[in-house]
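> Fold the following.
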Amino acid sequence: MSVRRLADASVQPAAFSFNEEFASAAQKWIAKYPEGRQQSAIIPLLMLAQEQDGWVTKAAIEQICDMLGMPYIRGLEVATFYTQFQLKPVGTRAHIQVCGTTPCMLRGAGELMDVCRSKIHHEQFHTNEDGTLSWEEVECQGACVNAPMVMIFKDSYEDLTPERLAEIIDEFEAGRGDSVPTGPQVDRFFSAPEGGFTALTDEKAVLKSARAREAKADAAGAAAGAAVPPSNAGKPKTDAPETSPALKTPSKVKAAPEAEKAASVAAPAAKPAKPSLDDKNRPAGIARPAMVDDLKLISGVGPKNEKVLHELGIFTFAQVASWKKAEREWVDGYLNFHGRIEREDWVKQAKALARGGVDEYVRVFGKKPV
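Prediction:
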């Protein structure tokens, strides 16, 4: 980031104060923060000062710091760090921020800057002769699909051509900026396709297809002699207990015999049995070597799991790195991991650690093992 400094003393006003409207807004912002945290309002208050005067003056920074009970240097740090704050006078009628990030540049932002150079000033952050207009190049402003675009104060103007931007500049210079429509300057609704929506404009085809599938399923059930339950296709599916199909209505619960109620209570699912230690897919173990690798460096292996691996004769990264699919599945089942070994890719981690330790792990995964 380039160094940002306050404007020369020759253009700085001697004092600053919020007008009645902005003073009220400032107090509302300060009140949003808990007691002792009012200094957190520094950014919104600096924005209010800029909205009132067009730019952030040294006097405004100091006045806001006094309001928040914070040192001047803290306010200066914030104002000079964030490029959203204008530290020099800008055009009184329009300050045009031209997006220069890749999508806009590919769509003609360079030509928009040429328009600003010819109609305002050949350099950024300089006003025209009347002091009514200024411009600058900025980073992405979040409307890439509508590139190229500019922002004038708080409003965005998108899908621009050099000719259209020239017209907009003329309107602002004439004092008629409020009459210029914001947003896309072509036949587009916000970020929708130009010319209008082209997909899902009619849901009839979708509904017809869904009904056909339901009818086919109902016919198959009837042919098999099964009772056809009401369709749930139109009902929303959520995780809320009240929408669970297993939940009975109060009337049904009351009418059910005690035996039926007892049978309706689902027994807790039994844990799957551990694979046999004599299974052919169990990885081959070794006697504890003199140098044991720290298996906890593999993400997913904690002290408890490392102890179990040691009991199985697994002591080195090289052993884990050599596991075939059947062996990984055996260990996963033995640890009751439900697929974690595959998801966390123990083999790839172990290969990196066996090949070059932590340094190789960082090279492969871009981070240290945790």
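
> only C-alpha atoms for contact and neighbour calcs from this point on.
Fine.

> ranges for the strands of the stretch 251-370 of the chain?
Read by DSSP state E, counting those that start in this stretch, the stretch 251-370 of the chain holds no strands at all.

> A strand includes residue 95, no?
Yes. According to DSSP: H, G, I helix; E, B strand; the rest coil, residue 95 belongs to a strand.

> Not counting its neighbours along the chain, what's nearest it?
Excluding its sequence neighbours, the residue lying closest to residue 95 (CA to CA, 6 or more residues apart in numbering) is residue 134, at 4.8 Å.

> Also residue 121?
Using CA to CA, 6+ apart and skipping residues adjacent in sequence, the residue nearest residue 121 is residue 128, 5.8 Å away.

> My read is that that neighbour contacts residue 118, right?
No. If you go by CA atoms under 8 Å, residue 128 and residue 118 don't touch, sitting 10.2 Å apart.

> Between those two, tell me which one has more neighbours.
residue 128 (17 against 11; other CA atoms under 10 Å).

> so who does that one touch?
91, 120-121, 134 (CA atoms under 8 Å, 6 or more residues apart in numbering).

> Emit the ChimeraX select command for whichever of the residues you listed are buried.
Provided next is the ChimeraX selection string for whichever of the contacts of residue 128 are buried by 16 or more other CA atoms under 10 Å:
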select :91,120,121,134
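
> closest to residue 326 among the contacts of residue 128?
residue 134 (68.9 Å; CA to CA).

> Following up with a second sequence; could you model it the same way so I can compare the two?
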Amino acid sequence: MSALPGSPEATATTGLDSSPVQPPAADLPPLTEQARLEAREIMARYPQPRSALLPMLHLVQSYQGYVTPEGVTLCAEELGLTKAEVGAVATFYTMYKRRPTGRHLVSVCTNTLCAVLGGQRIFDALAADLGVHHDETAADGSVTLEHAECLAACDYAPVVTVDYEFYDQQDVEGARALVAALRRGDKPHPTRGAPLTDFRGVSRQLAGFSQHADAAAASAAVDAPGEWGPTLRGVHLAAERGEAAPPMPGGTERHAPDAGEPAATVRPAGRDGETPEEEAADARVAAADTPAERAGAAQTHPDRGAEYGQPRGRQRAGTETPPTRDPGQSGQGTSIEREA
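Have a look, this model is predicted:
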């Protein structure tokens, strides 16, 4: 790759940004005591406080427009983490910005299908109009422009989003008109989804708080009209033609309404070394039909951490945290063998 680390081109290509966090501007709004109280409200939603870090970073952006050094400090103080730990998360995800953003974030999909249908041409035209490159903000502070690595809307390609709301099947002139309207202060309605607010507003929404001024505005956002034609066309055609996928072999038996617990969970066999609760939990894991169900059953197992379905007296080497160590502190431990 010819692009240098930390350059706009390298960031667009790799999705990683190694440039330093930009120092706060003199007119940057402070993180108030209200922000700290809302951060604690987010923390209260999770069994483990550090799980709140992602929405807390969105909260910081909703106040200051990007993840500032002050925001990193607030998250670290409230969660009992180091600033390096918070920074490692903030620099991993592209939704967390490391320099001030404009009122609106315009993302242009330049992944395969959108690129083939004109996504790169759209990006180049907008970059020229705004005088910016990837992840840079227009001089008037109105718009930050970025490449997007797939917006999961291939049936609407080429796709542009503004503050993560969709503007589908764009072309160069349509996208230029959209951005010109944003710069004038207008907010064209998305093709589908909620009415447009701004980048700080949607960051607040992502933090788990309403970005709307009142209940009526929130209801209007939920009930906003949208055009879902291409996505649902196959479903509508199937309904019109009476078509359906063939049943899976044995699917009727496997997916019949739940008749109750597996037999082994209600009639313990009394295997040596197991309590009835452990034996029942083993049976629930063994009866799971999918990896997700198996993982869920394993999470409620009274001996969580064992290799379920294998003889209970043996553990696989290298996967067990020593029982004397807090599993959230220093990672995996050494090999362990436990006797039942």
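
> TM-score for the pair, please.
Here the superposed chains carry a TM-score of 0.52, computed using TM-score structural alignment, normalised by the length of structure 2; 207 aligned residues with a CA RMSD of 3.4 Å.

> before we move on, back to that, how about the residue nearest to residue 95 of structure 1, what's its partner in structure 2?
Residue 134 of structure 1 maps onto residue 144 in structure 2, with residues paired by TM-score structural alignment.

> Roughly how far does its match sit from residue 131 of structure 2?
Between residue 144 of structure 2 and residue 131 of structure 2 the computed distance is 11 Å (CA to CA, to the nearest Å).

> Please apply the same query to residue 185 of structure 2.
For residue 185 of structure 2, the distance to residue 131 of structure 2 - CA to CA - is 19 Å.

> What of residue 199 of structure 2?
Taken as CA to CA, the span from residue 199 of structure 2 to residue 131 of structure 2 is 20 Å.

> where does the residue nearest to residue 95 of structure 1 land in three-state SS?
Applying three-state DSSP: residue 134 of structure 1 is strand.

> Kindly report the same for residue 52 of structure 1.
Residue 52 of structure 1 carries the three-state label helix when classified by three-state DSSP.

> What of the one 3 residues further on?
Following three-state DSSP, we place residue 55 of structure 1 in the coil state.

> what does it align to in structure 2?
Using TM-score structural alignment as the criterion, residue 55 of structure 1 maps onto residue 66 of structure 2.

> Also residue 143 of structure 1?
Counting by TM-score structural alignment, residue 143 of structure 1 lines up with residue 153 in structure 2.

> can you count the residues close to the corresponding residue of structure 1 for residue 174 of structure 2?
Using TM-score structural alignment, the equivalent of residue 174 of structure 2 in structure 1 is residue 164. If you count neighbours by other CA under 10 Å, residue 164 of structure 1 ends up with 14.

> can you tell me the helix or strand for residue 164 of structure 1?
Per DSSP states H and E, residue 164 of structure 1 falls inside helix 162-173.

> For that helix, name the packing helices and strands.
Helices and strands touching helix 162-173 of structure 1, by 3 or more CA pairs under 8 Å, 6 or more residues apart in numbering; DSSP states H and E, are strand 94-99, helix 109-119.

> tell me the most buried of those?
Among those, strand 94-99 has the highest mean neighbour count (mean count of other CA atoms under 10 Å), at a mean of 25.

> List of residues touching it?
Contacts of strand 94-99 of structure 1 (CA under 8 Å, 6+ apart): 105, 109, 112-113, 132-141, 148-153, 169, 172-173.

> At the geometric centre of structure 1, which residue do we find?
Nearest to the mean C-alpha position of structure 1, by CA atoms, centre = their mean, lies residue 142 at 12.7 Å.

> which SS state does that residue fall under?
At residue 142 of structure 1 the chain is in coil, as set by three-state DSSP.

> tell me which element the aligned residue in structure 1 for residue 76 of structure 2 is part of?
Under the alignment (TM-score structural alignment), residue 76 of structure 2 maps onto residue 65 of structure 1. Element membership of residue 65 of structure 1, judged by DSSP H and E, is helix 58-68.

> residues making contact with that helix?
Contacts of helix 58-68 of structure 1 (CA under 8 Å, 6+ apart): 6, 12-17, 38-39, 41-42, 45-46, 49, 71-72, 75-76, 79.

> what about residue 237 of structure 2, neighbour count?
Using other CA under 10 Å, residue 237 of structure 2 has 11 neighbouring residues.

> aligned partner of it in structure 1?
Matched across to structure 1, residue 237 of structure 2 falls on residue 199, judged by TM-score structural alignment.
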